[in-house]
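K.L.:
I would like the atomic coordinates for the input below:
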Amino acid sequence: MEWKQIKNETDIVKLMDLLNHFHDSCITGLTYSSSTYVVESDLSMVMGTNPVVKLMIQRQADTLTTIEFYLEGVTHFCINNDLNTSSEIQEANFYYKNGEFHWNVDDEMTSFKCKKISWREILKK
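P.N.:
The predicted structure is shown next:
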C-alpha cells in the first residue's frame, strides 16, 4: 500500500477515527536507525540528525488489521516492556504540539515524539 503522510490535526483525527483510537491493538515489531555512523577511513563518528523508527501495529478488527508507521526525526521513543502486564493498547492519544507529533498509550510508558510521520496498511498475502 501507498504511504499516507500525516500533516496536521485533521489527518490525526481521521486516523484516530479509522483505528478506533488504537483500541484492542498491540505493537508487534519495530526497527530503529539512528542515522549515526562511523567513517571507516578515519574511524570518526558522524552524528545522525534524522533518527527513524518503523513501527508495526496489529489490531483486533475486520479492517486495517496491520499498520506500519514510519517515524522520522524521532526525539523520544519508549516501549513499556513489563512482562507482568498486558501489552494490549486500550486507547492511545495522538496530537501535534510544538512542531512534533506526540503519541502515547494510557500509561504514557509507551510513547513517541517525531517531526514527521507516515502510515500504510500492510495487506495479508
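K.L.:
make it CA atoms for all contacts and neighbour counts henceforth
P.N.:
OK.
K.L.:
Residue 110 and residue 31: what is the separation?
P.N.:
15 Å (Cα to Cα, to the nearest Å).
K.L.:
Who has more neighbours out of these two?
P.N.:
residue 110 (18 against 10; other Cα atoms under 10 Å).
K.L.:
now that one, nearest residue through space, not along the chain?
P.N.:
residue 79 (4.4 Å; Cα to Cα, 6 or more residues apart in numbering).
K.L.:
Another for comparison:
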Amino acid sequence: MDWIEVKDTKDIKKLLDVFGGFHDSCLKELYLWTDSYVDDNLSMGMSPELDTNVRILFQRQFRDPSAIELLFEGVTQFHIVPSPINHDSIIYDVKLVLQKGLFYWADDFDWKPEDYTLGTNSWISSKSLKWRDASSWMGKQNRYGFLNKE
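P.N.:
Here you go, the predicted model:
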C-alpha cells in the first residue's frame, strides 16, 4: 500500500474520480499524532514545524477501491462533527481543494475554506496530502487501535 502524493488540482481530480467523490462513504476512523513527547527523564521534546498529522480511513459502498486512507501532514486546522442521534453518517459529496498552499477536505461540496466555522461540517486543512487504497480494511474492525472497555 504505497502512498500517492497529491500535489495539485489535477491530482485532486484524480483522487475524487478514483473514490467517486466520496459518494456513499463514511469516515470509519482516524488517528492523530504530533512530534511532541515527554521522554523517560520527563523532558519535553517539541518540533518547531507543523507537527500535527492525521490519518483517516474512509469506506464506501462501491468497489475499486472500496476504502482509502488519507494522510494529512502539517495539519493547520481540524474540526470533526459527529452525526447527531438518529441521523446517519453517510457522506454524499465532499469539497477537496488546494488554496493558498493548503489542502482542504470537508464533508460537504458546498463548504468553502473562507467561510469555515465550527458549525455543522467536518473539515481539515494541511500543508500536504497523500492517499492510498485500503480496500482490504473493510468492515467493522478498528485498524488504528482498539477501545478498552474496562
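K.L.:
With adjacent residues omitted, what lies nearest to the residue nearest the centre of structure 2?
P.N.:
Closest to where the C-alpha atoms of structure 2 average out (Cα atoms, centre = their mean) is residue 56, at 4.0 Å. Closest residue to residue 56 of structure 2 apart from its sequence neighbours, by Cα to Cα, 6+ apart: residue 30 at 4.3 Å.
K.L.:
Average offset of the helix or strand containing the one you found relative to structure 1?
P.N.:
Here residue 30 of structure 2 sits within strand 25-33, counting by DSSP states H and E. Comparison of strand 25-33 of structure 2 with structure 1 after fitting gives an average deviation of 0.6 Å (mean Cα distance after the TM-score superposition for structure 1).
K.L.:
Thought residue 54 was touching the residue nearest to residue 56 of structure 2, still the case?
P.N.:
Yes: between residue 30 of structure 2 and residue 54 there is a contact at 6.9 Å, judged by Cα atoms under 8 Å.
K.L.:
what ranges do the strands span in structure 2?
P.N.:
Using DSSP state E, the strands of structure 2 run over 4-6, 25-33, 37-38, 44-45, 53-60, 67-79, 95-99, 102-106, 123-133.
K.L.:
So for residue 89 of structure 2, which of the ones you listed sits nearest?
P.N.:
Judged by Cα to Cα, the one of the strands of structure 2 that comes nearest to residue 89 of structure 2 is strand 25-33, at 6.2 Å.
K.L.:
For the closest one, buried residues please.
P.N.:
25-28, 30 (16 or more other Cα atoms under 10 Å).
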